[in-house]
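# For reference, the sequence and a predicted model appear below.
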Amino acid sequence: MTPPAKPILTLLRLGACAVALAGPAAATDLAEPLDNILPRDKDEAARVAMVTRPTQDFSAPEKFEQNPAGAATTRARSDADAFSQSSGNMTFERELDFKVGNGLFKKIWVSAPSSTLASDGLGPLYNARACQRCHLKDGRGHPPEPGAPDNVSIFLRISVPAHGGAPLSDIEAFLQSRGETPARTRPDPVYGGQLQDFSLPGLPAEYRLGVTWQEVEVPMNGETAHLRRPDWEALELGYGPLADGAMLSPRVAPQMIGLGLLEAIPTEDILAHADPEDRDGDGISGRAQIVWSFEKGAPMLGRFGWKAGAPSVREQSAAAFAGDIGISTPIFRAPSGDCTTAQALCIAAPDGSDPDTGAEIDATGLDLVTFYSRNLAVPERRYVDAQDVLRGKRIFSEANCTGCHVPKFVTNRLDGQPEQSFQLIWPYTDLLLHDMGEGLADNRPEGRASGTEWKTPPLWGIGLTPQVNGHSYYLHDGRARSLLEAVLWHGGEAAAARDHVVALEPEDRAALIAFLESL
């Protein structure tokens, strides 16, 4: 087992020079995701900047690189439970909360009324009966497969353009106050914000997900690849046609590891990588997603979801309870989940709300699920010193993949969250929005994100996907059947990096994939 990383403060004291943080200062009008942040002084910020500088030496692994989550890293397992372990630096006393949260994450919800009062309230419309049914083994979902009985772990988001003088949402009003004019959208007036493919007895489901695939040949230097282009459809609509202009976006459930560490990255460190005007001329112009926090009643930096539509692990968990399972929480209190007033039978169906809390899962339960989700550990790196992996890491840098997949950060100092506090982490993401081109476009705006923009997903643990989930499907809709296919789908701001990979010699391309598989 690889020993845990040394305390980050020791590492930051190495070296004599101080390097100032690059980029803009933190936006004072954006709330942080956590309330328990301890201040970082100027000297410490300079040491952090020194440690997180991109490396120029690819002859050997960097210090502590084998521990991508710092001291929270866990041992790399060889079975399907590799993503289901608790933070490596968690105390025995806190393990109980993790295990109880795991139980709630796996809980099978049932319809109300039920004798199992703590488990009723499912639906009435839903995509899954448990969190684990979508986040399979705490890993990735997948698109429909031939012969599969259902489409659990993928669904369609839906929205329609907002025309005329429709009232502004809080986030639209905030963005307009900053001089921005984001595309204004609303949930479908009948189907809501996402389509549910399951329902309780006596109610029709909203749809059945359909997809057809078209093979696309991609010539490369010395090799040929084949991509599959999906055409997604909402079939067998249970409540009439979709509204005019309805925009659909497929979303596969992402892996769960490292979420608490991503939440703990300082906002200003993320914003330092934003370059919306591409002032450095590298063709990459990431920008921050800004979302409205229903919990804090304030604008926040979006971090979670394929378009960074949620600001915190707790709010993302509550939104998933509401939209995916139809379970109300102290944040989203509608007992009928995503049902709309146009679905009268759904609204009128019995619910499992507790008369004391007014929710189907109370604040304690939501906190336990949040604790579990924050502490699903990132496994240690494998083969970090292998020559083909180091060669692939150099190619990854030369192709400027690191322009979006930023290798490392140092998390905030946190009071009461020792697992996430002040860790050197290697998530390979900037958590910013990037234009990925028409090939990956869903043509559905979300907040500041356009129909071609997506958040840079973290890459840590990506090489363990086949081991954990039994498949190798990647990207927001699972269209890529390999890591190479995922790279070849990159366009827009990532087109230059993709073309660099296409032009590589086959052995260099193989080294790049070996590096990605080691993460």
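Sure, I can see it.
# alpha carbons only for contacts and neighbour counts from here, please
Will do.
# so how far is D150 from the closest residue in space to K455 that isn't next to it in sequence?
Nearest residue to K455, sequence neighbours excluded (CA to CA, 6 or more residues apart in numbering): L433, at 4.3 Å. Distance of L433 to D150, given as CA to CA, to the nearest Å: 31 Å.
# who has more neighbours, those two?
L433 (28 against 14; other CA atoms under 10 Å).
# what residues are up against the closest residue to A76 other than its chain neighbours?
Nearest residue to A76 in three dimensions, chain neighbours excluded: P379, at 4.8 Å (CA to CA, 6+ apart). By CA atoms under 8 Å, 6 or more residues apart in numbering, the contact list for P379 reads 67-69, 73-77, 82-83, 461.
# With F174 instead?
Contact analysis of F174 by CA under 8 Å, 6+ apart lists P299.
# Can you name the next helix or strand after the helix or strand hosting it?
Assigning secondary structure by DSSP states H and E places F174 in helix 170-177. Using DSSP H and E, the helix or strand that directly follows helix 170-177 along the chain is strand 185-186.
# another structure for you, compare them:
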Amino acid sequence: MNCHSYKSVFIGLIYISSLFISCSSDQDSETYQLIPEADEQYSGGKNATSFNVSEEAFGFFSSHLTAEQQSDFGIGNSFFRQSWVAAPASATARDGLGPFYNAISCSSCHFKDGRGRPPMYNGELGTGLLLRLNLPQTDTHGGYLPETTYGNQLQDVAILGQDKEGEYTISYQYFYETYADGTQVELRKPVYTIVNLNYGALSGSVSVSPRIANQMVGMGLLEAIPEATLLGYQDVSDANGDGISGKANYVFDVASQTTKMGRFGWKANQPNVKQQVAGAFSGDIGITSSLFPNENIPTGYNGASIPNGGTPEITDETLDKVVLYSSSLSVPARRNYESQTVLEGKEIFNSIECAKCHIPKMTTSSTYYIEAFRNQIIRPYTDLLLHDMGPELADNAPDYLADGNEWRTPPLWGIGLIPTVNNHTYLLHDGRARNVEEAILWHGGEAATAKTNFKNLSQAERQKVIDFINSL
């Protein structure tokens, strides 16, 4: 039996076993009461779930960290939240910003360890959206080459005395999606225009891909999932004929100089938390590290020598503390998980095939370097695999094995607290969806059946699915 068939049977058994049947002596009919699974509230397992629903909900560490790890978490937190400054500066541990960058701190994009959003107006900076740039040619490791002049992302800010690389504007095209019951929902599609380039024109063959900064919770737990578990969800040739394949991305690991399975980033183009963090320091803030020691400088740059904050600008010791911080953020517990409406939404979510990619439950490995995260039953609602999401969501920008239509399944845990933490509800890779409902309606490709099934539900059933997702 293949993994998808087994999963469907398992979900069916869970449904049957979760029904509590009570019979009234006054009625011939039966009343069915759904109950949650055991420990379903522990999204991050019993060692890495926090029960805080305030605006700080994404910012807690596992209470099971060692004393040394808790200390490192605090130091990593300070480097994550505080602003970097241009060199030379008296704050030598935090200088080296730029000279070209998108944000002055990690928390500029991941405010309160949460999710970024598109600019509310053209010219608004530091909201957590950037434009990736790449060419159709690949390097020796299979990664696609950065754009010739501006590198692998457009940096729209520069330190004093330098001209920024350029700017971009966003306009929106609007259209309607219609449900089976005739209800219409307005969707918006962003159109990006790069303007005011200061160092020459872009290559004619460049692909431009917008990327939103995601919430940070549970990254270490995702890293701790055994590779064999994730590969068990692969069905690259769609052997079971359900229209869903899913494939792993394989990317270059800089530290080991080997190819490894990708887990992080919108196209699973980073193999581990450390490379994800170091890549963000380099691309987003202009901070060099031992993994990425070179500054991002446009080839048309003719300025004086570039000021730097050391070689590298963030030490391995400090980088490791930021990595520990990023890896050990707890996942918020489920809310309203015992509600009948939410439980009914959960059953519908499973029945319309959402759970074929948003896998509800996994177990972490017994060897992960953070001991508290070992052998944890977690509920991330992802398979971390690439899926063709159809032409409407396509960015036409390949990334290692990911083609222009493919995206990694994003984890859904914590999604319902984004409005509380970040005061917005914008979703998907570029924030085009203004809420959960719109995000579902943008699904296509391998998710087209799930979307159609959702569109055929009644309004009450659709709301139950949304209520369930917002409980995660």
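Done, it's in. What you see is a predicted model; the values in this text were computed from it and never measured.
# what's the TM between chain one and chain two?
Here the superposed chains carry a TM-score of 0.92, computed using TM-score structural alignment, normalised by the length of structure 2; 451 aligned residues with a CA RMSD of 2.0 Å.
# re earlier: how much space between the residue nearest to K455 of structure 1 and E315 of structure 1?
Distance from L433 of structure 1 to E315 of structure 1, by CA to CA: 20 Å.
# do R448 of structure 1 as well
Applying CA to CA, the value for R448 of structure 1 to E315 of structure 1 is 18 Å.
# Name the residue in these two with the higher neighbour count.
The neighbour comparison of R448 of structure 1 against E315 (other CA under 10 Å) goes to R448, with 25 against 22.
# Residue in structure 2 paired with the more buried one?
Under the alignment (TM-score structural alignment), R448 of structure 1 pairs with L401 in structure 2.
# ok, now V152 of structure 1?
Counting by TM-score structural alignment, V152 of structure 1 corresponds to T127 in structure 2.
# now do A234 of structure 1
By TM-score structural alignment, A234 of structure 1 lines up with I194.
# So that match sits against E167, correct?
Yes. In this structure, I194 of structure 2 is within contact of E167 by CA atoms under 8 Å, at 5.8 Å.
# Looking at the two, which one has more neighbours?
Applying other CA under 10 Å to I194 of structure 2 and E167 shows that E167 carries more neighbours, namely 18 against 14.
# ok so, going back, contacting residues for the match of V152 of structure 1?
So T127 of structure 2 contacts 108-109, 116-119 (CA under 8 Å, 6+ apart).
# The stretch 351-500 of structure 1: helices as residue ranges?
With DSSP state H, counting those that start in this stretch, the ranges of helices along the stretch 351-500 of structure 1 come out as 363-374, 387-398, 465-469, 483-488, 495-503.
# Please tell me which residues of structure 2 the second one aligns onto.
Using TM-score structural alignment, helix 387-398 of structure 1 lines up with residues 340-351 of structure 2.
# Quick check: buried residues in the matching stretch?
For stretch 340-351 of structure 2, burial by neighbour count (16 or more other CA atoms under 10 Å) applies to 341-351.
# same check, this time on stretch 447-459 of structure 2
Neighbour counts over stretch 447-459 of structure 2 (16+ other CA under 10 Å) mark 447-457 as buried.
# In space, what's closest to I212 of structure 2 - neighbours in sequence excluded?
Leaving aside its chain neighbours, I212 of structure 2 sits nearest to L129 (4.5 Å; criterion: CA to CA, 6+ apart).
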